[in-house]
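Asker: Just to be clear, the model below is a prediction. Sequence and coordinates:
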Amino acid sequence: MDDAEPPRWLVSRRQRSRAKTLRGNLTDAEQHLWSGLRGHRLCGLSFRRQHPLGPYITDFACLPTKLVIEVDGGQHYEDAGQLKDARRDQFFKERGFTVLRFSNLDVLQNLS
């Protein structure tokens, strides 16, 4: 990892407020994953939860490694959800991020 500054995108107060609200209302799967990521527990990496990046709020982001982790519920497997996810993923990929997606069930039953 280099010492380069993480990307800075303008984020509205409304979006910051929404991210803060989401941090207080994590799903069971997000809470479970956060317990394994917080405090540099995964390879010493620093993750942020419900972190705004551009027009989106990520479930989890590791800015130094440009990694986004998304935890998906059932709505993400419907056609409309998959189209929205594809647009989000493309936005992140265009900015050099890798996006990993896991289902709620996978996180809850197979955290490792």
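Answerer: All right, it came through fine.
Asker: contacts, neighbours, all on C-alpha from now
Answerer: OK.
Asker: does A61 count as helix, strand or coil?
Answerer: State at A61, reduced to three classes by DSSP: H, G, I helix; E, B strand; the rest coil: strand.
Asker: do the same with L37
Answerer: helix.
Asker: Comparison target, given below:
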Amino acid sequence: MSKTHNQRHLEERRKELRKNLTPAEATLWKSLQRKQLKGRKFRRQHSIQNFIVDFYCASEGLIVELDGAVHLDFAQQNYDLERTEILENLGLKVIRFENRLIFEHLSEVLEEIICHFKTTSSSE
């Protein structure tokens, strides 16, 4: 991977985040790990530039972010918008879900993620 991904200075923070997933992240990860979603490999707590994203699928250029209550704050929303713009300018697609949707409508969330896949997999 290029120097844009998984920079060394973020390694410890990524490890810490992976060890301490939020309940919503842990629930979604159970459905994304080991290529369970249409054969796509997802990484959790992956860094791109100086941002650590919740989930990243390199083959699709897709980032999945989960938003808790902190993301309701106006300043946080502005930061999220700027961050999304930077990541999308790298050619990536960012999709966001509220944490509650993971618990209340997981199958719909997974379908929405699939809708953003650009390619078809032979293992589908």
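Answerer: Alright, I've got the coordinates. Computed from a predicted model, the values in this text were never measured in an experiment.
Asker: hey, where'd the strands end up in structure 1?
Answerer: Listed in chain order, the strands of structure 1 (DSSP state E) span residues 48-53, 56-62, 67-72, 98-103.
Asker: what helices or strands is the third one leaning on?
Answerer: Secondary structure elements in contact with strand 67-72 of structure 1, counted by 3 or more C-alpha pairs under 8 Å, 6 or more residues apart in numbering; DSSP states H and E, are strand 56-62, strand 98-103, helix 104-109.
Asker: Any idea which of the ones you listed gets closest to E78 of structure 1?
Answerer: Distance to E78 of structure 1, taken as C-alpha to C-alpha, is lowest for strand 98-103 among these, at 13.1 Å.
Asker: The closest one vs strand 56-62, what angle?
Answerer: Calculated by axes from the mean of the first three to the mean of the last three C-alpha atoms, to 10 degrees, strand 98-103 of structure 1 forms an angle of 100 degrees with strand 56-62.
Asker: So which bit of structure 1 is the longest helix along structure 2 matched to?
Answerer: For structure 2, the helix reaching the highest residue count under DSSP state H is reported as helix 74-89. Mapped onto structure 1 using TM-score structural alignment, helix 74-89 of structure 2 covers residues 79-94.
Asker: that older thread, which of the helices and strands packed on strand 67-72 of structure 1 sits most buried?
Answerer: strand 56-62 (a mean of 20; mean count of other C-alpha atoms under 10 Å).
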